[in-house]
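> next comes the sequence, and after it the predicted model I'd like to discuss.
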Amino acid sequence: MKRFDRLIFVSNSDTCRAPMAKGIMRSKYLLSDLEVDSRGLVVLFPEPVNPKVEAVMEKHNQSLKDHTAEALRESDFDERTLILAVDEENQRKVFENYENAQNVFLLSNYVSSTEEIKDPYGGSLEDYGACYDLMESLISKLVVLLNEEELLC
């Protein structure tokens, strides 16, 4: 039996790193179905991804054109949902602002990495590309980990 049915990536606004992670994860092969989504901690209104994120995703034959930012909700937490924050500040805010926060981890720590996923907001297209490359590497490790867990259950 698999450990999680759902995976939510969390960033500040759900317009950059979290949806990028969602898009990358959805392009990967998993041994079992996993609902993959993203959420933001400060979402004042629904908005699309940052245009530079979309440009980088398109370069990798992926698209987030249908993505609309959504805020993290108390109802997103349960024992079958894995919440992966893209940085320590967002992880801390999840624990501070959500009473029933559970299964909340830092993406890099979850895959035994010390690399920090820096927010490219305001940076060049190359900065967004570097963020994608790091995220792709971490998510590839995540896929291996989740597939191994599936085989062990």
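Received, thanks.
> going forward, measure contacts between C-alpha atoms and count neighbours the same way
Noted.
> hang on, isn't Pro19 packed against Val49?
Yes - distance between Pro19 and Val49: 7.4 Å, which falls inside the contact criterion (Cα atoms under 8 Å).
> ok, then the element right after the helix or strand harbouring Asn109?
Per DSSP states H and E, Asn109 falls inside helix 107-110. Remark: after helix 107-110, the chain's next helix or strand is helix 125-152, criterion DSSP H and E.
> so how far is that following helix off the chain centroid?
In terms of Cα atoms, centre = their mean, to the nearest Å, the gap separating the centre of helix 125-152 from the centre of its chain is 10 Å.
> ok so, going back, quick check: neighbours shared by Pro19 and Val49?
Taking Cα atoms under 8 Å, 6 or more residues apart in numbering as the contact criterion, the common neighbours of Pro19 and Val49 are 64, 67.
> still on that earlier bit, how far is the helix holding Asn109 from where the chain is centred?
In terms of Cα atoms, centre = their mean, the centre of helix 107-110 is found 11 Å from the chain centre.
> contacts made by that helix with the rest, please.
Judged by Cα under 8 Å, 6+ apart, the contacts made with helix 107-110 from elsewhere in the structure are 84-87, 114-117, 138, 142.
> most neighbours, which of those?
Using other Cα atoms under 10 Å as the contact criterion, the top neighbour count among the contacts of helix 107-110 goes to Ala85, which has 30 neighbours.
> and here is the other one:
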Amino acid sequence: MGLKLLFICTGNTCRSPMAEGLAREMLGDVVQVSSAGMEAWEGEYASPHALEVLAERNIDLSKHRARRIREELMVEADWIIPMTHAQEEGLKRQFPQHVHKFRCLGDWGKQKRDVRDPWGGSLEVYRQTAQEIGELLRVLKEQIP
């Protein structure tokens, strides 16, 4: 297995698990993908709307359990990909030794943008978030070796 990508969001129940599932589907065995949260409650399930939206794409997140970021995950990853610039800045402060690995998901192309948190939103908001993550992952796919 080649490159290792670690997707980061706040609670590891919405955006980063969706990014993990979508990336696994899109990139196959080319990369190893995982996710974690800045403020995750260990063991939480993915949000029901995240489960449903990815199930619509035949991606199963039912085994996902949230986990909090920690040094071991940072060491293992080749790229650490937060959903927002604020999360990237927080990671730089908490893990300065890995600053060269951080790159916000919205920064892989020409655009510089954050992925909005769908938490608490409608199923349609989650669909929009999954669509946005998918688009950004396609840009990332073009950038990785």
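Structure's in. What do you need? Only a predicted model underlies this, so the values are computations on that prediction, with no experimental measurement involved.
> tell me which of Pro19 and Val49 of structure 1 has more neighbours.
Under the neighbour definition other Cα under 10 Å, Pro19 of structure 1 and Val49 were set side by side, and Pro19 has more, 30 against 22.
> check which helix or strand covers Ser49 of structure 2.
Residue 49 of structure 2: His, not Ser. helix 48-55.
> ok, now Ile8 of structure 2?
Ile8 of structure 2 belongs to strand 3-9, assigned by DSSP H and E.
> in structure 1, what residues pair with that strand?
Counting by TM-score structural alignment, strand 3-9 of structure 2 pairs with residues 5-11 of structure 1.
> so Ile80 of structure 2 is in contact with Ser16, correct?
No - contact criterion Cα under 8 Å: Ile80 of structure 2 and Ser16 do not qualify, at 11.1 Å.
> what sits in contact with each of those two?
Overlap of the contact sets of Ile80 of structure 2 and Ser16 (by Cα under 8 Å, 6+ apart) consists of 7-8.
> show me what counts as buried in the strand holding Ile8 of structure 2.
Of the residues in strand 3-9 of structure 2, those buried by neighbour count under the rule 16 or more other Cα atoms under 10 Å are 5-9.
> also stretch 16-30 of structure 1?
Judged by neighbour count using 16+ other Cα under 10 Å, the buried positions of stretch 16-30 of structure 1 are 16-25.
> what's the closest of the residues you listed to Phe95 of structure 1?
Distance from Phe95 of structure 1 was checked for each of these by Cα to Cα. The minimum falls on Ala18, at 17.4 Å.
> who's in contact with the closest one?
With contact taken as Cα under 8 Å, 6+ apart, Ala18 of structure 1 is in contact with 9-11, 38-40, 85-86.
> ok, now with 6 Å
For Ala18 of structure 1, the contacting residues are 9-11, 38, taking Cα atoms under 6 Å, 6 or more residues apart in numbering as the criterion.
> the strand or helix carrying it vs structure 2, average offset?
Ala18 of structure 1 belongs to helix 17-26 when elements are defined using DSSP H and E. Here helix 17-26 of structure 1, set against structure 2 after superposition, deviates by a mean of 0.3 Å using mean Cα distance after the TM-score superposition for structure 1.
> what's the first helix or strand after that helix?
Downstream of helix 17-26 of structure 1, the next assigned helix or strand under DSSP H and E is strand 35-40.
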